[in-house]
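*Asks:* Starting from these lines, generate the structure:
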Amino acid sequence: MYLYDEIDRRIVKERAEQFRDQTRRFLAGELSEEEFRPLRLMNGLYIQRHAPMLRIAIPYGHLSSRQLRKLAHIARTYDRGYGHFTTRQNIQFNWPALEQVPDILDELAEVDMHAIQTSGNCVRNTTTDAFAGVAADELIDPRPYCEIIRQWSTLHPEFAFLPRKFKIAVSGSTEDRAATWVHDIGLHVVRDEGGEVGFKVIVGGGLGRTPMVGEVIRPFLPTRHLLTYLDAVLRVYNRFGRRDNKYKARIKILVKAMTAEGFAAKVEDEWQHLKDGPSTLRDEDVAHFASFFVDPPYETLPAFSETLAARLAEDRVFARWVERNTRLHRHPGYRSVVLSLKKTGVPPGDITAEQMEHAADWADRFGFGELRVAHEQNLILPDVREDDLYTVWQLAREQGFATPNIGLLTDIICCPGGDFCSLANAKSIPVAQAIQERFDNLDHLYDLGEIDCNMSGCMNACGHHHIGNIGILGVDKNGEEWYQITLGGSQGNHTAIGKVIGPSFAQAQIPDVFEKIMQVYLEQRQASEPFIDTVRRIGLDPFKERVYAKHH
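*Replies:* Predicted structure coming up:
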């Protein structure tokens, strides 16, 4: 895990001090609402429906047990005892008092955390695969490059006021678990024929009002050119991106207007002024950052755990949890455990202070003091010995962390929606809850198999509804909350944007609509065909017919 040095600490501390003074001036009436707005946004502070919301950066989803305990303390001291993990691997607190936010930032600085650039028109938190460094299918560990990008982008003076917010995701595995195709820039760490490490560069992806899958503008970029090339991309965007219409200000609109080839050509022109310049990465620079991400002291364990095999054979409930909520590890005898934050009746992604403390304890006891936040809004213990899985499962059950639904229909990705967010057109949490309640029967859920369900309370698509196999979007119809359904979206290596199936539904209808969609799937699927494959094979019409059929 990356460890701060003196310079990192000073930047974070000074930033917290500046914001304390800015907040004091605002509360004293010396700064207007308009003047304070960009200042608070640069420190992750939004004014929401009921209270301010503070978004805290968790760089590429990495947390130490010490940091998680601090987040628990903040939740208890300055909030209502819980936090909310987002699809950007960050955490949000929904109820802090404005005058106490400087105190929170001071507390965060004590454990090398901050809220810098978690909002505003700048480069946001860089994300990656939550299993980076431990995934069995990893080609190259992407984390050193995420850290390089984080340091380059933090307080970068040239990119502090871009046309719109800017998001970068990096993947180093054969399976893309970082949704790189729907980011402003997606980077795949790859090797060329000669074994040299570099990046496939994807630009212009994004969700929101006009969802688009990104375009490859450079199939192979040598590592040393990473920052100069990113500089070139952002400069082109900064110059040509639209500032007259915030709905058309994202880079995806520019790439579409220029075409991928036209945009790539502009980047090449710009890059000629930067290539081999001072930001070129030397081998020792990469080695320096890679040195923070070396393996912890793993034990040499047998590839087959007899203890685990015996437990799996005798306890079906445990076996189910292992199947759904653990992942294979690069090192024999270890697994990564996903602690589900999708228990029925709890808003997806919410975590209590008490749960945070327990998870931090388990990270110390069963791992190496480290946790990950997944883009799917769950928490991960990356390094658990297989012999410890049964104990971890029992502890997780006690804390409401063991719902064995990872990757299934009730593992819903969901934004806070109209319950909290002032931008939302509709509530999302009660709808997610209604779906979870309807499909609470685990046997039924397992029979349905892998289904990604994503939900957003408005067009901003914070819940990534476009790339859910089933997507739900809250819309406003004459002051009432309605919900639009999309089918056929997916993330990963075959990213696709879902299609709207027809007119929207009232909130109370959604569980029935889901039931009908599942009926069609169960009738039409072949052998063990996953839901998304059935949708792609038979198209949307059979689903539409069932869902909109008139009752006689």
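*Asks:* hey, let's count contacts and neighbours off CA atoms from now on
*Replies:* OK.
*Asks:* Please enumerate the strands of the stretch 1-150 of the chain.
*Replies:* Listed from the start of the chain, the stretch 1-150 of the chain has strands (DSSP state E, counting those that start in this stretch) covering 45-47, 52-56, 62-64, 82-85, 91-93, 127-128.
*Asks:* Against which helices or strands is the longest one packed?
*Replies:* It stands for strand 52-56. If you count contacts as 3 or more Cα pairs under 8 Å, 6 or more residues apart in numbering; DSSP states H and E, strand 52-56 packs onto strand 45-47, strand 91-93.
*Asks:* got it, and the third one?
*Replies:* In terms of contact count using 3+ Cα pairs under 8 Å, 6+ apart, strand 62-64 is assigned the packing partners strand 370-373.
*Asks:* The strand it packs on packs against which elements?
*Replies:* Using 3+ Cα pairs under 8 Å, 6+ apart, the elements in contact with strand 370-373 are strand 62-64, helix 353-366, strand 379-385.
*Asks:* Just put the ones you listed in JSON lines and tack on distance to residue 311 and mean neighbour count.
*Replies:* Output for the helices and strands packed on strand 370-373, formatted as JSON lines (distance: least, Cα to Cα, whole Å; neighbours: other Cα atoms under 10 Å):
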{"stretch": "strand 62-64", "distance to residue 311": "30", "mean neighbour count": "21"}
{"stretch": "helix 353-366", "distance to residue 311": "18", "mean neighbour count": "20"}
{"stretch": "strand 379-385", "distance to residue 311": "14", "mean neighbour count": "25"}
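*Asks:* and for comparison, fold this next one:
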Amino acid sequence: MYQYTDFDRRFVHARAAQYRDQLERHLAGTLGTDEFRALRLQNGWYIQRHAPMLRVAVPYGELSTRQLRQLARIARDYDVVQDGPFKGQGGYGHFTTRQNLQYNWIPLDRSAEVMELLAEVDMHGIQTSGNCIRNITSDAFVGIAPDEIVDARPYCEILRQWSTLHPEFAHLPRKFKIAVSGAAEDRAAIGWHDIGLQLKKNAAGEVGFQVFVGGGMGRTPIPGVEINAFVPWQQILVYIEAIVRCYNLAGRRDNLYKARIKILVKAEGQKFFDAVNAEFARILADDTGGHEHIIPQAELDRVAACFVDPVAVVPTAEPTLDTSDPAFARWLQRNVHGHRVAGYRAVTLSLKRVGIPPGDTSADVMDTAAALADQFSHGELRVTHRQNLVLSWVKAADLPELFQAARAAGFATPNAGLLTDQIACPGGDYCALANARSLPLAAEIAERYQDQDELEDLGEIDLHISGCINSCGHHHSGHIGILGVDKDGTEWYQLTLGGGDGTQLAGGTVAGKVIGPSFAADEIADAIDAVIDTFKRERLAGEHFIDAVKRLGLDPFKTAANAVRVSTAKA
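*Replies:* Sure thing, here's the model as predicted:
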């Protein structure tokens, strides 16, 4: 993991002290609500439906057990409602699809204390909100995946440091998200980001980036498009600066819904590409205005030195494991993943449990996960795009012992990638922007599909749920996507099929298509059942759900789902 320098620590502690001063002035009435709003957002503090919400950055998904225990402490001591109608709520964190952690119940007058606690363990909420470059995300298996071309972590870290409080990009037309992948398989969903970066090597073995721009979900889901096939790694900050500068100058500020870079790219096309490449060339040619952003080899080496294997990790012979226990065998197949180091595995700790919203993790569960990581993963975990945790350095010989410990702690649900490994945003239960609740629907689906044999028979299905068009649950990229909509103050849900997050199984970055009118809250789970039943009836031997949707088209699924609406109306 990246190790903070003295400068890094002074920086986050100074930021926490600055926030404390701003908060105290606001609470004293000398700093107005509008002025304070911009300042709190820059540090990750929102005002949600019932209470403040804090978003904590977990850059490219890496967490130490020291950090996770501090997050548990904050959940236990600060995220609990002491009085009022919500007394007793809280005590947990929510892992998001962008590798962050959110708290939903921390009182604003205690928020400065939380920022100081985060700084103690080299964490913060800087730029997890606002119209700026947000948390840099990557593949949850970055640095350990067997299909990795280049370890993306050093580049992610350099990007994080460069973009943090960048004065030119602090007030962009809209929020801006960057994802980086260094593997053959895109597990970072780079095509759904404002900028997506794919690390590559050219014929000479030199490292560079394939650059995609203009991806995004929301009201207008648009996959990113390639703007440059190969930017040398030394020049990537300059190229990103050229993109963001052109967006900053030409992006719309008169319409919130048309302010994202995807709208600019769609409207201008090659004109925008030409402007970016001209700005890139201009910066490179300007001896006084750009070469400070050429990444020196020494700086890459300095940062990369933080991302070495733990000392005790050495290649070992593959063990022969006793798989006579069906539960252990199923867990091995579903939640245990390959590793670039012989004799090692990455292991998904599933956070998907009946009765617990996707991504929600109590303080006690965080502490337990930290203990497992200390025992089995050299004190390191990863936060995944699918709202789970991953142990990244597990010795294959230790898998039987880890399975028993994970099962006892409730982490061993063997559903990684299956229907109940669903993604969901907090929705209308917490978010002031949401049109409908996500969590009760996620719970109902989880309860309906608890038969592990049935889940395995259905195979890999990505189910994503968003409570509003902002798409925090990434419904557009789900094989099955559910979007909450409002109709005269009541909750309804649109159903989409055929989306893809960039993986080979999904067929790339694809926006799902809506199948008919929306469903009432008491119809949508039955509509999902109808879609699943249609797949079971029409599939070919060994066919994945997403492939059946592509082969059959939407009509059979639409007909089945609409029949639910008709039967409900008759009833």
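*Asks:* Give me the TM-score for this pair.
*Replies:* Here the TM-score of the superposed chains, computed with TM-score structural alignment, normalised by the length of structure 1 as the reference length, equals 0.98; 547 aligned residues with a Cα RMSD of 1.1 Å.
*Asks:* just to revisit the earlier point, could you dump the helices and strands packed on strand 370-373 of structure 1 to TSV with distance to residue 7 of structure 1?
*Replies:* Supplementary listing: these in TSV, determined by distance: least, Cα to Cα, whole Å:
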stretch	distance to residue 7 of structure 1
strand 62-64	20
helix 353-366	27
strand 379-385	29
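*Asks:* What ranges does the stretch 1-150 of structure 1 have for its helices?
*Replies:* Along the stretch 1-150 of structure 1, the stretches classed as helices by DSSP state H, counting those that start in this stretch are 6-27, 33-41, 65-78, 101-110, 143-153.
*Asks:* a markdown table for those, including mean neighbour count and distance to residue 543 of structure 1?
*Replies:* Compiled in a markdown table, the helices of the stretch 1-150 of structure 1 are given as follows (neighbours: other Cα atoms under 10 Å; distance: least, Cα to Cα, whole Å):
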| stretch | mean neighbour count | distance to residue 543 of structure 1 |
| --- | --- | --- |
| helix 6-27 | 16 | 52 |
| helix 33-41 | 15 | 43 |
| helix 65-78 | 21 | 43 |
| helix 101-110 | 20 | 48 |
| helix 143-153 | 19 | 41 |
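*Asks:* I'd like the ones you listed laid out as a markdown table, including distance to residue 456 of structure 1.
*Replies:* Rendered in a markdown table, the data for the helices of the stretch 1-150 of structure 1 read as follows (distance: least, Cα to Cα, whole Å):
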| stretch | distance to residue 456 of structure 1 |
| --- | --- |
| helix 6-27 | 31 |
| helix 33-41 | 22 |
| helix 65-78 | 24 |
| helix 101-110 | 27 |
| helix 143-153 | 27 |
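*Asks:* returning to that earlier point: for residue 146 of structure 1, which of the helices and strands packed on strand 370-373 of structure 1 is the nearest?
*Replies:* Proximity to residue 146 of structure 1 (Cα to Cα) singles out strand 62-64 among these, at 11.0 Å.
*Asks:* now that closest one: which residue numbers in structure 2?
*Replies:* The counterpart of strand 62-64 of structure 1 in structure 2, using TM-score structural alignment, spans residues 62-64.
*Asks:* mean shift of the matching stretch relative to structure 1?
*Replies:* Stretch 62-64 of structure 2: mean distance to aligned residues in structure 1 after superposition is 0.6 Å, counting by mean Cα distance after the TM-score superposition for structure 1.
*Asks:* coming back round to it: tell me which of the helices and strands packed on strand 52-56 of structure 1 sits most buried.
*Replies:* Here the criterion is mean neighbour count by mean count of other Cα atoms under 10 Å, and of those the winner is strand 91-93, at a mean of 23.
*Asks:* got the helices and strands packed on strand 52-56 of structure 1 as CSV, with distance to residue 145 of structure 1 columns?
*Replies:* Converted to CSV, those look like this (distance: least, Cα to Cα, whole Å):
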stretch, distance to residue 145 of structure 1
strand 45-47, 27
strand 91-93, 22
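*Asks:* where along the stretch 451-571 of structure 2 do the strands fall?
*Replies:* Applying DSSP E, counting those that start in this stretch to the stretch 451-571 of structure 2 gives strands spanning 463-466, 480-487, 490-497, 500-501, 509-510, 513-514, 519-520.
*Asks:* Residue 58 of structure 2: which of the ones you listed is closest?
*Replies:* For the strands of the stretch 451-571 of structure 2, proximity to residue 58 of structure 2 was assessed by Cα to Cα; strand 500-501 is nearest, at 20.7 Å.
*Asks:* Trace residue 100 of structure 2 over to structure 1, please.
*Replies:* Aligned against structure 1 by TM-score structural alignment, residue 100 of structure 2 finds its counterpart in residue 90.
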